[in-house]
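Asks: Would you be able to build a 3D model of this:
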Amino acid sequence: MTTTLDLPPDTSDLPVLLDWLAALRADAPVWPDRYGMYHVTRHADVAEALHDVATFSSDFSAVMPGSERMTKGMLTRIDPPEHRALRHLVSASFTPKRVAGLEPRIRELTREMLPSGPGGFDLVEALAFPLPVTVIAEMLGLPAADRGRFRAWADGLFSLQADDPKEAMNDPSVRDAMGEITGYLGDWCRTRRADPADDLISALVTTEVEGRRLDDEEAANFSMLLLFAGHITTTLLLGNAVRVIDEHPGTWDALRTDPSSITATVEEVLRLRPPFPLTARATTRDVEISGITVPARSVVMTWLLSANHDPDAHPDPERFDPTRPGIGGGAQMAFGHGIHFCLGAPLARLEARVALEEMTARYAALTVGEGEQRPYTGRVLGTRALPVVAT
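Replies: This next block holds a predicted model:
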């Protein structure tokens, strides 16, 4: 592929990024950047890499020195068999039945948070942030009153960018940001260890995993993952959904007429604009991907966004079509694939569906208004603010 780039375009410029990914899929589906990280863009290759955990490891200690302590107990950075045991520890809280049981509370919160009448407001400030962060804070056993602190941490953490991503864990700003968060959560872990309650943090510190209990550091890291993944995904998804709907006239009216179509619309938004457009793995051996040999101990960036826009998986992929077949299942990469498939995917889908049901029932129209959206940069896809006008 002929290109002057030696790094990917930023996620804040989606059209440029999508054009770049399309060019990679066609001409260089496995592409090394200036840091020697390999970007994988075709759907079939992304699926295989995420499925083959023996070759594509989630443990980066061999390729990112200094990462061990900061990712200790982090579910997304652990391989089997420890991954299986830790995922089992919290999976009971995210079963379809348990998640479905949260719908009345999610609906209650949505109705309380949405402005009652017509006018302009910031969707992220009013609903897309406070709704999921309140739900996950209640599940963890954290005070909802601290949600301002959670937002500041999330904005800071997801805005940090190291010059060389492989050295990110050694970046002082990254260490400081994560240290403040895990310090707060570590205090809660110690509190719950001494006085357990009916919440996720209590489960993390009191349940035995393969004959032992998590220490406070592991439990704090795991809690941090649950806190941020448990709200930022829905925050981004709701903003992306309203923006996509606004870009396609008639969609809001169609959802008001047939609320049952909201579920499929959420899936199509996830396909078009997954909140997390890529995820990383570390190779444990030399491996061939689309005819290119990737050496052992290399960082591989698997592009979920590109996989979801691959015409071999989704014909006419740039077209917004909630009725398209094969929109879910293994073809839907927004929440990953394989053993690291997002634990909170059912909760994010439920929150998005309920929010859109309540918004379309309350407002005859909802359009994106004037004002700064402040798109995230780096590894997430969405905006920190979304001015809207309801009528």
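Asks: okay, CA-based contacts and neighbour counts for the rest of this
Replies: OK.
Asks: Shouldn't E217 be within a helix?
Replies: Yes: assessed with DSSP: H, G, I helix; E, B strand; the rest coil, E217 lies in a helix.
Asks: Not counting residues beside it along the chain, what's closest to it?
Replies: Computed as C-alpha to C-alpha, 6 or more residues apart in numbering, the closest residue to E217 that is not its neighbour in sequence is G186, at 6.7 Å.
Asks: And for that neighbour, the neighbour number?
Replies: G186 sits with 23 neighbouring residues when counted by other C-alpha atoms under 10 Å.
Asks: Hmm, it is touching A219, no?
Replies: Yes: counting by C-alpha atoms under 8 Å, A219 is a contact partner of G186 at 7.4 Å.
Asks: ok so, going back, roughly how far apart are the residue nearest to E217 and M169?
Replies: 19 Å (C-alpha to C-alpha, to the nearest Å).
Asks: And for A352?
Replies: On the measure of C-alpha to C-alpha, A352 and M169 end up 32 Å apart.
Asks: this one next, for a side-by-side:
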Amino acid sequence: MALQTHPAPPSMADGGHEMFAWLRAMREEHPVREDEYGVFHVYRHADVLAVSADPAVFSSDLSRLRPDSSALSEEILSVIDPPLHRKLRRLVSQAFTPRTVSELQPRIVELAGQLLDAVEGDEFDLVGDFAYPLPVIVIAELLGVPAEDRTLFRSWSDRMLSMQVDDPVDMQFGDDAGEDYERLVKEPLKEMHAYLQEHVDDRRANPGDDLISRLVAAEVEGERLTDRQIVEFGALLLMAGHVSTSLLLGNTVLCLEENPQVAAELRADVSLVPAVIEEVLRFRPPITLMARVTTQEVTVGGVTIPANRMVTPSLLSANHDERVFAEPGRFDLRRGNNQQVAFGHGIHYCLGGPLARLEGKIALEALLRRFSDIRITPGAELKFHRDGLFGARSLPVTVTRA
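Replies: Model (predicted):
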């Protein structure tokens, strides 16, 4: 059978509205779509949940596609399957507990205030001056690495996020990406791993009260994490943790800009902040897709997917599925539907989700206290991320101080 062709997905340049319409058409007409690279995209909420809840059939081990590739490691929590995943998650969870997250609240409040104190004038970049440094400093202090190194962290992040590869399989492995992949992905990864390894070595000799020390000491049934596993988790937390919160904050301001009546309600009743954060996560989730590999032939949404094919469930599309969310294109503070999947589903549900929610809540409350009005600067050209991320790279805002 000849491969069906479909209109290419639009860019996010308009804040995602063209994409929302395109995804609606996909959910209706092609709920499971094979693209020109042989990757299967899954768009409906129920199918996204089904894929993410079945690791035996939809594996997170992307090295199945390229067994000879060294780009991915079984040490990375996000790309392994049970039973190893279960063991690693138990060990990591022993150190990264709900109590660990809740105890960060006073420090996050303090940092948010300090960052806003440093803002001069009535115009600034919400991402560069606030939404990026806040979670990076929090995670650096949590891990026990110098927060002053955040310019180094950003250089790694910016280089890796600038990599653009059309084929999702090549994007994972760097095939045919040549010098760009080496320079933009492999080099910063090596630098980050070497940096974190130095801190792991130090904590083994001089344990402290930070997360790296707790990861070094974590033990379940006589087993401990290896250096590589600690380094990989630290790298995952440093990268994914700051990206998620940074994009969440930018997307919150964008949603409030588009919905002035919601902004007015929020200012009149700040207890609505958690509901706003939850609806932003649904409407504009920071991470838009997952990646899985089929271990056997399987049928999803009436489409047969062969074994050893990449499957990318769309978190963004699932969060806009009319079958689950009434009027999904409307930003609704009182939706009361907690079935959004911004932080994933199943065994790989994001460990950092509670921290991102807490940071988002505190940051939004700080912005509301400090400024009586926040608007995206008129005429500002917003450049959005691509390849699985939803959010502006920078967000110039004009504010009125309270």
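Asks: Among A352 and M169 of structure 1, which residue is more densely surrounded?
Replies: A352 (24 against 20).
Asks: how about G128 of structure 2, what's its match in structure 1?
Replies: Residue correspondence to structure 1 (TM-score structural alignment): G128 of structure 2 is matched to E125.
Asks: V368 of structure 1 versus the residue nearest to that match when sequence neighbours are not counted, what's the distance?
Replies: In this structure, E125 of structure 1 finds its nearest non-sequential neighbour in A385, 7.0 Å apart by C-alpha to C-alpha, 6+ apart. As judged by C-alpha to C-alpha, A385 of structure 1 and V368 of structure 1 stand 11 Å apart.
Asks: V273 of structure 2 maps to what in structure 1?
Replies: Aligned partner of V273 of structure 2 by TM-score structural alignment: I262.
Asks: quick one: its match and D253 touch, right?
Replies: No: assessed by C-alpha under 8 Å, I262 of structure 1 is found out of contact with D253, at 11.5 Å.
Asks: what's the burial count for E359 of structure 2?
Replies: If we define neighbours as other C-alpha under 10 Å, then E359 of structure 2 has 26 of them.
Asks: which residues in the stretch 101-250 of structure 1 form helices?
Replies: 103-113, 123, 130-140, 147-157, 172-194, 200-206, 216-247 (DSSP state H, counting those that start in this stretch).
Asks: Is it possible to get CSV of those that adds distance to S298 of structure 1?
Replies: Formatted as CSV, the helices of the stretch 101-250 of structure 1 follow (distance: least, C-alpha to C-alpha, whole Å):
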stretch, distance to S298 of structure 1
helix 103-113, 42
helix 123, 40
helix 130-140, 34
helix 147-157, 24
helix 172-194, 22
helix 200-206, 32
helix 216-247, 24
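Asks: which one of those helices lies closest to D45 of structure 1?
Replies: The closest of the helices of the stretch 101-250 of structure 1 to D45 of structure 1 is helix 216-247. By C-alpha to C-alpha, the value is 24.0 Å.
Asks: in structure 1, which spans are strands?
Replies: 30-32, 38-40, 56-57, 119-122, 208-209, 212-213, 278-283, 287-289, 292-294, 299-303, 366-368, 387-390 (DSSP state E).
Asks: how far out from the middle of the chain is stretch 160-172 of structure 2?
Replies: 16 Å (C-alpha atoms, centre = their mean, to the nearest Å).
Asks: Between the strands of structure 1, which one is closest to L86 of structure 1.
Replies: Of all the strands of structure 1, strand 208-209 comes closest under C-alpha to C-alpha, at 6.8 Å.
Asks: roughly how far out does the closest one sit from the chain middle?
Replies: For strand 208-209 of structure 1, the distance to the chain centre is 27 Å (C-alpha atoms, centre = their mean).
Asks: Quick one: residues in contact with that strand.
Replies: Residues from elsewhere that reach strand 208-209 of structure 1, judged by C-alpha atoms under 8 Å, 6 or more residues apart in numbering: 85-86, 89, 214.
Asks: Show only the entries of these found in helices.
Replies: Members of the contacts of strand 208-209 of structure 1 lying in helices (criterion: DSSP state H): 85-86, 89.
Asks: Of these, which is the most crowded?
Replies: Busiest of those [other C-alpha under 10 Å] is L86, holding 21 neighbours.
Asks: ok, it - contacts?
Replies: 75, 209.
Asks: Give me the aligned partner of it over in structure 2.
Replies: Under TM-score structural alignment, L86 of structure 1 pairs with L88 in structure 2.
Asks: so what corresponds to E187 of structure 2 in structure 1?
Replies: Under the alignment (TM-score structural alignment), E187 of structure 2 pairs with D176 of structure 1.
Asks: So the residue nearest to E125 of structure 1 sits against Q373, correct?
Replies: Yes: counting by C-alpha under 8 Å, A385 of structure 1 does reach Q373; the two are 4.6 Å apart.
Asks: which of those two has more neighbours?
Replies: Between A385 of structure 1 and Q373, counted using other C-alpha under 10 Å, the more crowded position is A385 (22 against 17).
Asks: what lines up against F222 of structure 1 once you look at structure 2?
Replies: With TM-score structural alignment as the criterion, F222 of structure 1 pairs with F233.
Asks: Could you report the neighbour count for its match?
Replies: 21.
Asks: Pull up the gap between E327 of structure 2 and F283 of structure 2, please.
Replies: When E327 of structure 2 is compared with F283 of structure 2 (using C-alpha to C-alpha), they lie 11 Å apart.
Asks: Who has more neighbours out of the two?
Replies: F283 (25 against 13).
Asks: separation between the aligned partner of that one in structure 1 and R256 of structure 1?
Replies: Mapped onto structure 1 by TM-score structural alignment, F283 of structure 2 lines up with L272. For L272 of structure 1, the distance to R256 of structure 1 equals 22 Å [C-alpha to C-alpha].
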